[in-house]
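> Here you go, sequence then predicted model.
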Amino acid sequence: MTERTVFQSMSHRHVISLAPQASVWDAACVMTKANCGSVLVIDPSGRMVGIVTERDLMTRVLAKALNPQTTKLSEVMTHDPQCVGPDTKVSEAVLIMIERGFRHLPVVAPTSKILGVFSVRDALPREIGAAINLAEFHDQVNDALG
């Protein structure tokens, strides 16, 4: 069976986004309403400048006792997040997430159009297993090369 691409696997194909000056409270409400784990931060020109995830809300806002109604997304977002193309294989995307320590990858077309966000939750167990095997292989090669 051919491996799925991130675009085929995305459970949310609509883009959830807010402006950098929106509050963390706004992001939490939008994410809750859309039942998703992230929101893209888009500047007035339409360029993606960041991403805010549920983990960011916990570690960068709640754990630091910041006021969600007055804290702006620009203060807590991950700036210029890594993106993948729609034809990226799921196992490749999961490998990127494993190696870089995040769970959400914006999917951007070659035309720079934002297509959505691929979440590790969108991957099947076999695809995650393939990515873990590849990550272990990378570790072994790096160890061998010193």
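Good, I have the coordinates.
> CA only for contacts and neighbour counts going forward, please
Fine.
> Strands of this protein, start to end?
For the chain, the strands identified by DSSP state E occupy 17-18, 38-42, 48-53, 78-79, 104-108, 114-119, in order along the chain.
> Please state the offset of the fourth one from the chain centre?
What it means is strand 78-79. For strand 78-79, the distance between its averaged C-alpha position and the chain's averaged C-alpha position is 11 Å (CA atoms, centre = their mean, to the nearest Å).
> Check which residues of stretch 107-117 are buried.
Using 16 or more other CA atoms under 10 Å as the burial criterion, the residues of stretch 107-117 that qualify are V107, V108, I114, L115, G116, V117.
> here's the one I want to compare it with:
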Amino acid sequence: MAAKCKDFMTKDPVCCLGADSAEKAAQIMKREDIGSVPVVEDSQNKKLVGIVTDRDLALRIVAEGRDPKSARVSDVMSRGLVTCPADDDAQNAIDAMENHQIRRLPVVDAAGRIVGIITQADIARRLGKDQETGKMVGEISKPKRMGGGGGR
């Protein structure tokens, strides 16, 4: 029997709201020792509307000189996320992460509510530290080639 996304995911991830401050999202990341926080419509139904990452905060708040106390998560979060259902085959999640070059994949139920999140670390822990795992993590992490300058 093939492993399912629910077998790999971290269940019930800590979430924030779009109306929360960027500072609150950063505090959650620090407290939980995580690099991203799923953003939900409201704390009761947990319908996923986006995700905010440490990179979002660095580039869209800090680098632009914005005030993290007044900037809203909804202003900097990523929308239109790639997700997977909890009962989907884990290989589909791994393929999606590789194809879309993402390191975190929210797991949702049929109503679009977040039930978990799969990270590269979750996959590595579940599969073990074999050569294939290292290759897969490398493929997910490989930056896409961009036009223009020399990516220094």
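Sure thing, it's come through. Everything numeric in this text was worked out from a predicted model, so none of it was measured.
> that older thread, any chance of the strands of structure 1 in JSON lines with distance to Q8 of structure 1 as columns?
Formatted as JSON lines, those follow (distance: least, CA to CA, whole Å):
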{"stretch": "strand 17-18", "distance to Q8 of structure 1": "21"}
{"stretch": "strand 38-42", "distance to Q8 of structure 1": "19"}
{"stretch": "strand 48-53", "distance to Q8 of structure 1": "21"}
{"stretch": "strand 78-79", "distance to Q8 of structure 1": "25"}
{"stretch": "strand 104-108", "distance to Q8 of structure 1": "11"}
{"stretch": "strand 114-119", "distance to Q8 of structure 1": "10"}
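> Out of those, the one nearest L66 of structure 1 is which?
Between L66 of structure 1 and those, the tightest spacing by CA to CA is seen for strand 48-53, at 14.9 Å.
> Superpose on structure 2 and give me the mean offset of that closest one.
Comparison of strand 48-53 of structure 1 with structure 2 after fitting gives an average deviation of 1.1 Å (mean CA distance after the TM-score superposition for structure 1).
> counting contacts, what elements does that strand pack onto?
Counting by 3 or more CA pairs under 8 Å, 6 or more residues apart in numbering; DSSP states H and E, the packing neighbours recorded for strand 48-53 of structure 1 are strand 38-42, helix 73-76, strand 78-79.
> The last one vs structure 2, mean deviation?
So that's strand 78-79 of structure 1. After superposition, strand 78-79 of structure 1 averages 0.9 Å from its match (mean CA distance after the TM-score superposition for structure 1).
> and that strand, what does it pack onto?
If you count contacts as 3+ CA pairs under 8 Å, 6+ apart, strand 78-79 of structure 1 packs onto strand 48-53.
> can you do 10 Å?
Contacting strand 78-79 of structure 1 under the criterion 3 or more CA pairs under 10 Å, 6 or more residues apart in numbering; DSSP states H and E are the following elements: strand 38-42, strand 48-53.
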